[in-house]
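K.L.:
Next one to model:
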Amino acid sequence: MIKLIKLMIGSALLALSLALLIICLEKKNPEKTAAWLSFLALNPLLGMMIYLVFGCTPLKKSLFRSKHMPGEQLPALAHQQKQAFSENEIYIQESIDAKGLSRLLLGKAFAPLSRNNSLTLLHNGDAKFAALLEDLEKAQDHIHMEYYIFHDDAIGRRVQQILIRKAGEGIKIRLMFDGLGSRSLAKNFLRELRAAGIELQWFLPLRFPRAFLTLNYRNHRKLVVIDGRIGYLGGINIGDEYLSRSAKYGFWRDTHLRLEGTSVHTIQETFFNDWYYLTGEIHRDPRYFPKEREDGEMLVQIIGGGPDSHYESIKELFFTMLSTAQKEIVVTTPYFIPDESMIMALKTAASRGVAVKIILQGKPDHKLPYLASSSYFRDLIPSGVEIYRYQKGILHSKVLTVDQEIGVVGSANFDIRSFQIDFELSAVIFGSDFAEKLVRDQEQDLQDSLQITQQDLQSRTPLLSLQIALARLLSPLL
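P.N.:
This next block holds a predicted model:
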């Protein structure tokens, strides 16, 4: 009996010590802290192990302290443009709000603003791969690809064979795969790439014991750079499911961008920064950053987010857009796990009379985030926020539009993981012409969706309510 009491007292002291440690380390994020304390209450040792793998903020800082290339160009260029803003010499004239947003991205995300860009909106996988395969075939100097998911399937093999053939023509090719998302790639698939002279790197591969420290930090980007002049980014990975060929998922709704112009230099810089982190190589050859030419007139800023930054750039972008909207906000995202500040921004916008609409998955590809997103409805819907569930298939688009003047397309979801943990890449596009194209797509998505009502919330079964509550408890950790 005495031994049992001592064991209980020891466990309680251990839990208390670990709780105090987490409170000290995660004091800036109360929701995250509360979730970790709940884990500790259930099982102190297991909770602490999971915390070290998935949540330790100081560990994140140590992992990515030396990620950036020496002499990185983006901060210097962003600083120059920020000074030009102060002297009214910058060329963005859309609105005061657009200027403020652009200046924020210059200061917090080191995202240079460029105007000589041409953009193509790629609606779903068919459009993306038709354009990408044609551009790969026409490559003259180099191809850089960085993907979270790259599958060894029909479209994956087709891309692979083009790359092997282009390498044989003397084109320099570098590939980067995420160690978790692309872990299913077969050895012979990779061997064939390397045999052709293609350079290949894994971003934080699952190698034990280091995987315990790196598992939670994923490269969620989906980018391509061809000859330093053509760039791709968005939500579409390399896999047959993105072409709606999967029997499991069926129709797949997604959005991607094809870019030409100076904005491609920022995508290139992002790729080389990640490449430097993995290899230590620094690439500054002018061939990778060809001289500017007049490809178009669109104003674009490319914003990268990730745990290597002192700022939560993606979150600050979204928050500012929500806070300055005057007429309409439309959010399209498969995974919706906002923190308290983002919930307040959405509710406040609706209270100001802004039409706020959120389009989410109706058919989930991951059940837990789907349930967790449902937990926010009771807070948002009474405030006037309209929430819709997409019914036509799997919704995977990541798009935000405000007042039909500014649009964001990229890899970032409207969730804590994209704000704080994963490496993301998005394009901010200024101008009503392109924003209206995005809005037309969103309007079609709304027609293919069902609106969630108060009656839907009231009709939840006790079991479903319990599942949603448990998923909400885990939401800061997803």
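K.L.:
contacts and neighbour counts: CA atoms only from here.
P.N.:
Will do.
K.L.:
how about the helices in the stretch 1-150 of the chain?
P.N.:
2-25, 30-42, 44-54, 57-63, 73-86, 96-108, 124-137 (DSSP state H, counting those that start in this stretch).
K.L.:
Using a markdown table, lay out those helices together with mean neighbour count and distance to residue 302.
P.N.:
Below are the helices of the stretch 1-150 of the chain laid out as a markdown table (neighbours: other C-alpha atoms under 10 Å; distance: least, C-alpha to C-alpha, whole Å):
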| stretch | mean neighbour count | distance to residue 302 |
| --- | --- | --- |
| helix 2-25 | 14 | 31 |
| helix 30-42 | 18 | 29 |
| helix 44-54 | 17 | 28 |
| helix 57-63 | 14 | 23 |
| helix 73-86 | 16 | 11 |
| helix 96-108 | 19 | 9 |
| helix 124-137 | 17 | 19 |
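K.L.:
for comparison, sequence B:
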Amino acid sequence: MPTRTPEAMPPASHAIADTAATLLGKIAAEALPDRSSSAFRLLPLAASAYETRIELARQAERTLDVQSFVFNGDRTGAYLLGALRDAAARGVRVRLLIDDLHSDSVEPLLSDLAAFDRVEVRLINPFVRARGSRASKLISSLDQLSRVNHRMHNKLFAADNAFAVFGGRNIGDEYFMRAARGGNFVDLDLLAAGQVVRDLSASFDDYWNSEHAWPIDLIVRPGSTLAERRLRFDARQAVIQAPPPDLGVPARFAQYATLPDELRAGRLRLVPVPAQVLADPVDKLAGARVADRAGTVRAGAGQAMANAHSEVFVVSPYFVPGELGMQVTEQNSQRGVRLRLLTNSLAATDEPAVHAGYMAYRKEMVSIGAEVYELSPSLARERGRLGRFGESTGVLHAKVIVIDQARLFVGSMNLDGRSERYNTELGVLIDGPELARDFLSMMDFESSTYRLRLGPDGELRWVRGSGEAEIVLDQEPEVGVLRKLLARVLGALLPQNWL
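P.N.:
Below you'll find the predicted structure:
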């Protein structure tokens, strides 16, 4: 790791405190009951979630703060970087904070973007050897595993400290339903205004000004002048077209497609409700929270679930509850609290290693009364009720917890050991029955999932449909022998606390 001398240490910077004079600040103020309140809008549609980010970048006048675990160099990522460059040209300060694990595809663009005035790019916990690919970065850093195993998983897009988008989406084609083949992610973001935005920005500042955030020029040697880097960035951007619109909006999602237009018109409807930001302390990047949950996002969300009165509904693409999670599940079951879980099937998941950890718990969960649903990639594509996938398949990526149909947690946190111990996370706990009910109405259990139950022999069954149309399978559906074998081998080899 290079040594940062005092001369190379970047100056600290912070979110602006006064947003009242900005256009976005005025739009937010009109949508809020008062300055101390918070308000939200669900963003379940990928195209709308992306266009909302673009529109915020276009309307920003003072600051744009972007934080992401993955930021790909594909058309979706590159076009957004162009919007950030354009904002900087108008006088907007742009701060871009990216975890370094997946940065290889976008590294040249990030490096050249950092050459523009008013743009700063920093990498979290960077790799300093063999930067050609993620595999080479990891292999060359095995002697630094205690450091590089900790990653920033937070996701945030804040404009003028007046509006913020947060949730589960990284930046890349597949996160916005634009991957032509393979998997497209079913995900959820929220647009926020009010006090919650200022709290989210304060968390961004903590990470931005930490010792773990390195200016990209200290890690990726430019090798060109500032002018040459700007010209190179502009030349690449000149041939990048806006990502295409999605493949169609399911009718029941139509009301969520209008947010970018509402922003352009300067008037939008938000739901004002109390909320609390849950943000992992920055020292988690240094390993300070591996054995200590205190003050973490997992602790806050876990306490909210433990306090449930009637129901906990968990949506998590990667679900490995661990011993403590199973204790809470059993305690809730004994108190009559209904637990429903929606996660990926083995066929849908993009992380078979994590799925292997989940497989160790699902039979016990079903046996104590949990209702477990696994997303079918083929059914999600065929039915189209969760989005239009074209030739691609559906993969669950949303991270949502609904408690008593009245409280809603949305953020970056998966319910697995990696999110708990090694990755930093960000989310918001919202006391909003209207938002909770709206989200629950979107979920599609019958047509796009398998429900797990135990057969007469005590083994798992996968059930689709109901009544006379019910189909019962006694093997993992839609998946071949090799993928099943891979999951079982990984489950046996990898430590549970890594999954």
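K.L.:
What TM-score do the two superposed chains give?
P.N.:
Scored against TM-score structural alignment, normalised by the length of the first structure, the superposed chains reach a TM-score of 0.69; 356 aligned residues with a C-alpha RMSD of 2.9 Å.
K.L.:
Dump the helices of the stretch 1-150 of the first structure to TSV, plus distance to residue 363 of the first structure.
P.N.:
Shown next, in TSV, are the helices of the stretch 1-150 of the first structure (distance: least, C-alpha to C-alpha, whole Å):
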stretch	distance to residue 363 of the first structure
helix 2-25	36
helix 30-42	27
helix 44-54	27
helix 57-63	33
helix 73-86	40
helix 96-108	34
helix 124-137	17
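K.L.:
Of all these, which one is nearest residue 306 of the first structure?
P.N.:
helix 57-63 (10.3 Å; C-alpha to C-alpha).
K.L.:
if we can go back for a sec, wait, which of the helices of the stretch 1-150 of the first structure is closest to residue 305 of the first structure?
P.N.:
Evaluated with C-alpha to C-alpha, the helices of the stretch 1-150 of the first structure place helix 96-108 nearest to residue 305 of the first structure, the distance being 10.2 Å.
K.L.:
now that closest one: which residue numbers in the second structure?
P.N.:
Counting by TM-score structural alignment, helix 96-108 of the first structure falls onto no part of the second structure.
K.L.:
list the helices and strands that helix packs on?
P.N.:
If you count contacts as 3 or more C-alpha pairs under 8 Å, 6 or more residues apart in numbering; DSSP states H and E, helix 96-108 of the first structure packs onto helix 73-86, strand 298-305, helix 313-324.
K.L.:
Relative to residue 61 of the first structure, which of those is closest?
P.N.:
Comparing these by their distance to residue 61 of the first structure (C-alpha to C-alpha), the top pick is strand 298-305, with 14.3 Å.
K.L.:
residues in the second structure aligned with that closest one?
P.N.:
So strand 298-305 of the first structure sits over residues 273-280 in the second structure, by TM-score structural alignment.
K.L.:
same check, this time on stretch 165-177 of the first structure
P.N.:
Here stretch 165-177 of the first structure aligns to the second structure at residues 86-98, judged by TM-score structural alignment.
K.L.:
Need the residues that contact the matching stretch.
P.N.:
Identification of contacts with stretch 86-98 of the second structure by C-alpha atoms under 8 Å, 6 or more residues apart in numbering yields 57-58, 60-71, 84, 116-124, 208, 213.
K.L.:
Make TSV from the helices and strands packed on helix 96-108 of the first structure and add distance to residue 369 of the first structure to it.
P.N.:
Below are those laid out as TSV (distance: least, C-alpha to C-alpha, whole Å):
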stretch	distance to residue 369 of the first structure
helix 73-86	34
strand 298-305	21
helix 313-324	18
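K.L.:
Name the secondary structure element that contains the aligned residue in the first structure for residue 312 of the second structure.
P.N.:
Here residue 312 of the second structure is matched to residue 329 in the first structure, going by TM-score structural alignment. Assigned by DSSP states H and E, residue 329 of the first structure belongs to strand 328-332.
K.L.:
what's that strand packed up against?
P.N.:
The contact analysis (3+ C-alpha pairs under 8 Å, 6+ apart) places strand 328-332 of the first structure against strand 355-361, strand 399-402, helix 432-447.
K.L.:
Residue 119 of the first structure: which of the ones you listed is closest?
P.N.:
Checking those against residue 119 of the first structure by C-alpha to C-alpha gives helix 432-447 as the closest, at 8.4 Å.
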